[in-house]
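[1] here you go, sequence then predicted model.
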Amino acid sequence: MNPFSIYVFGGGGNPASFEQIREVLAQRASEIPLLGVKVISPSPWIYPRWTIDPTPSAEKIRELDVASWEEVLAWLQDHADDDIDPRSRPWRLVVARGVSAVPGASGECTVVITQHSHALADGMAWSEVALGLFGHGPTAIGPDATVDRVRKLDFVRELAGIPVDIARSCRPLIRLAKTGAGRIHNSANAITHPQAAFDRWIRVVPLSKDVFKVPGETVTTSAVWRAAVGIDRYRRKFDLDVSELSFEIPLSIRRGGETNVSNALVLREVDAALEEDDNTKLALIGAAMSEARLFARGSEAQLAAQVADLLPARLVQRDVPPKAAPVSVSSYVRRGPLELLGTPCVWSGGGVGRDNASLSVRAIGYGDTVAMSVSGNSHAIEHPDVLVDLMMGA
């Protein structure tokens, strides 16, 4: 997956030149350890390592020649699925100045878009990176260690240890199978059935965080409920065959020290409860999300990370499946405040490219705003604006 993040800066005086912006951001990026590494992957049979990336940060920052928010979204739709290869270009950043008609902002804004390989950081880790790029000083977040090269001895040691690691992974694999960690119900319907082609659309709508305030529930739960209500109304409006649907909810398993890059995830399934009324949907989704969070914090979730650590790399490396994935919903909160050459960040959002999902929803909170990003396949969701409006109106 290639997550992208959007940062809208506005309310300042004369906008800075692109050269000024690039100089500042390149300097800040050079002070963040995580933005100075790339992957070295000499063999499919051993896990990749981090190595120092000699490419100057300035070469990963370029200007985007657009004039309106509509053009920004068009660029994202065309480039969200670009290959961000962690072995050669783990991240990139584009700057669009003088952007008009940005929702949730007034006047012309500077919009910064970052894209990075998910191998580099998950959403929570990238939120820390954002503090280093647009906050008040560098962040120490980065890999535990880097290597200059992988020696032959490394190959020998890891190959020799494969039988032992497989044997050690058997017990946690059996326990994972019993708990259902990572198992998503693959219901075939008008939204999730395999598509012959993929044509991505993206919509990003900033909303007041008050809209997501549901008594006793989190922003993520509110986002899942909004997605369920929107899909329910959408399928009824267009008489689609979607009798059952489950959401794929990725939850971070935090481990390691403060500067460690986590990227350990467990997937949990949450039923969209399409046949229920809106209030019952909320109750059922809220209960399922509570169970999911308890699971992610428990010892069984650690098994998922343990199994990934034990199994040989070749056994867990897979290409993106050609068929459409279930609907995915996730969220996280950015800490702030963020700024760019003295101009404050108005709101921040983001999404995921290259995930091949029929529909992906991400709610990102910053300040008093929650930006709800919705993306999907136009062959599965033929009326994206209608769906997004129905979600927003939940």
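    Nice, I can see it.

[2] going forward, measure contacts and count neighbours with C-alpha atoms only.
    Noted.

[3] from the contact counts, what lies against the strand or helix carrying Gly98?
    Element membership for Gly98 (DSSP states H and E) is strand 91-99. Here strand 91-99 touches strand 61-63, strand 109-116, going by 3 or more CA pairs under 8 Å, 6 or more residues apart in numbering; DSSP states H and E.

[4] alongside the first one, take a look at this:
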Amino acid sequence: MAAVDAEFYWMSAKVPNDDFQLWAFDGQPADLGAGIDEVLGRARACPDLTMRVHDGSPLTYPQWVPAPVSREQIACHDLADRSWLGCLAAVVGLADRQLDIRQMPWRIHVFTPVFGIPGVDGPGTVVLWQYPHALAGGVRASAMGAWLFGRTVPLPEVRPVRAGFLPWRAVDAARTHRQLVRDTRAGLIAPGIGYRPLLPTNARPAGVRSLRTLVRHRSQMPGPTVTVAALAAVSTALSGLFGDAADSLAAEVPMAKSGVPPAYNHFGNVVVGLYPRLDRDTRVQRIAADLANGRRRFEHPSKGSEDRALAALPAAVLRWGVSLFDPDARPTQVLGNTVVSSNNRGPADLHFGGLPVVLTATYPPLSSVMGLTHGVHGIGETIAISVNAAESAVPDIDAYMELLDAAL
């Protein structure tokens, strides 16, 4: 297991980080068992879905070892409330049942019938793919989910880096970091936007947790990209919720790194200002500039040096470092006041049990200093803007969704 993936695995004991990828389909399968068998067959044909973790020694990195795909990895749920909101409420409860990837590396949950799915007139089917972050970052996870439902595009290649000699890797990381500082001072690289004061959205998650999803056609998301349009709308909605306190708003946006991935997780968080005081056109330009500047910082040689230094870190040292993390500690400042995770999942060419896909969503997990997260996910021309919120961060989720709906 690559060091960055092992870090996600060990950290999951302190901050649960299973992700839940939702796929909604139009109708009920004529033969649910056959639909399930088809998904299991697809999983068995994908090497990355036929393994589990073996964590044998505290002095070595965990290993991915072969594991058969079993029928137990499919759970069919009989909903007491078969509405779309009732289904999302059931999904919330699954976050309390994190996977032990030494036993079960992923699981699929099936809900049918579900009524009121956006874009579905009658009954529909919701399939939820649960997976640990150590198995995949966003882009790779989307490709794996699409594979399960019929897409034949191979998963992105992963090419592990050689660990190398740690002292040399550390010296190289220090050298390229100094280069980054010089390039920033010279104006060749834009600096990061810095830390922000905490807002209610940074409250420790407590109380009722809620999932919600708004749906738009791609043409209804004006801007240079769908991601920028969504960020601008989140800015308006949070400003309406918090008033003047929201002036310093910033969001963490996961962004894939360039090049061939050396691990299953190959991304970083870009921090963008949300600029709620600016008019929409100017705000969109500033958000797009922050994203572009973050991309340029990712492409600086210092970032590759950092990744190679982490890859060379002895397992015992990284495991010890993770053990020191205190999830109960409260910072005085944060990089972002919310998360907006965005991913295009390609054409609407997927099926489950013969049913066509109508939308896909992901609800990024909450953490001890992040009580509100957003997902922006496209399939075909349909964009799902999803919200995961704790009552301690957003006391009235429906009021927030009204603000977000209006902003969109």
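    Cool, the structure landed. These figures come from a predicted structure and were not determined experimentally.

[5] TSV for the helices and strands packed on strand 91-99 of structure 1, including mean neighbour count and distance to Gly161 of structure 1?
    Formatted as TSV, those follow (neighbours: other CA atoms under 10 Å; distance: least, CA to CA, whole Å):
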stretch	mean neighbour count	distance to Gly161 of structure 1
strand 61-63	17	42
strand 109-116	23	32
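
[6] now these in a markdown table, with distance to Ile40 of structure 1?
    Output for those, formatted as a markdown table (distance: least, CA to CA, whole Å):
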| stretch | distance to Ile40 of structure 1 |
| --- | --- |
| strand 61-63 | 22 |
| strand 109-116 | 16 |
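
[7] ok, which of those comes nearest Phe155 of structure 1?
    strand 109-116 (28.4 Å; CA to CA).

[8] check which element follows the closest one along the chain.
    Assignment by DSSP H and E places the next element after strand 109-116 of structure 1 at helix 123-134.

[9] tell me the average deviation of that next one from structure 2 after fitting.
    Once fitted to structure 2, helix 123-134 of structure 1 is off its aligned match by 1.6 Å on average (mean CA distance after the TM-score superposition for structure 1).

[10] packing partners of that helix?
    Packing partners of helix 123-134 of structure 1 (3+ CA pairs under 8 Å, 6+ apart): helix 18-30, strand 327-333.

[11] now the helices for the stretch 151-300 of structure 1?
    With DSSP state H, counting those that start in this stretch as the criterion, the stretch 151-300 of structure 1 has helices at 152-179, 219-237, 278-297, 299-310.

[12] go through these and pick out the most buried.
    Among these, the stretch with the highest mean neighbour count (mean count of other CA atoms under 10 Å) is helix 219-237, at a mean of 22.

[13] strand 327-333 and that helix, what's the angle between them?
    150 degrees (axes from the mean of the first three to the mean of the last three CA atoms, to 10 degrees).

[14] residues contacting the residue nearest to the spatial centre of structure 2?
    In structure 2, the centroid-proximal residue (CA atoms, centre = their mean) is Pro364; its distance is 4.8 Å. Residues in contact with Pro364 of structure 2, defined by CA atoms under 8 Å, 6 or more residues apart in numbering, are Asp19, Phe20, Val339, Ser341, Thr373, His374, Gly375, Asn388.

[15] the counterpart of the first one in structure 1: which element?
    Right, the one you point to is Asp19 of structure 2. Asp19 of structure 2 maps onto Pro3 in structure 1 when the alignment is built from TM-score structural alignment. Per DSSP H and E, Pro3 of structure 1 falls inside strand 2-9.

[16] circling back: for the residue nearest to the centre of structure 2, give its distance to Ala43 of structure 2.
    23 Å (CA to CA, to the nearest Å).

[17] Tyr9 of structure 2 now?
    Tyr9 of structure 2 is 22 Å from Ala43 of structure 2, by CA to CA.

[18] in structure 2, what range does stretch 30-42 of structure 1 match?
    Across structure 2, the stretch matching stretch 30-42 of structure 1 (TM-score structural alignment) is residues 44-56.

[19] before we move on, what about stretch 120-132 of structure 1?
    Residues 135-147 of structure 2 are where stretch 120-132 of structure 1 lands when matched by TM-score structural alignment.

[20] quick one: buried residues of the matching stretch?
    Neighbour counts over stretch 135-147 of structure 2 (16 or more other CA atoms under 10 Å) mark 135-147 as buried.

[21] count the neighbours of whichever residue in structure 2 pairs up with Gln20 of structure 1 for me.
    Following TM-score structural alignment, the counterpart assigned to Gln20 of structure 1 within structure 2 is Ala34. Look at Ala34 of structure 2: counted by other CA atoms under 10 Å, it has 14 neighbours.

[22] which residues touch stretch 129-139 of structure 2?
    Residues contacting stretch 129-139 of structure 2 (CA under 8 Å, 6+ apart): 5-9, 17-22, 99, 101, 105-109, 141, 145, 256, 264-267, 343.

[23] swap the cut-off to 7 Å and go again
    5-6, 8-9, 17-22, 105-109, 264-266 (CA atoms under 7 Å, 6 or more residues apart in numbering).

[24] mind checking which of those residues are buried?
    5-6, 8-9, 17-22, 105-109, 264-266.

[25] please report the distance of the match of Gln20 of structure 1 from Gly354 of structure 2.
    Ala34 of structure 2 is 9 Å from Gly354 of structure 2, by CA to CA.

[26] then Val120 of structure 2?
    Counting by CA to CA, the gap from Val120 of structure 2 to Gly354 of structure 2 is 15 Å.
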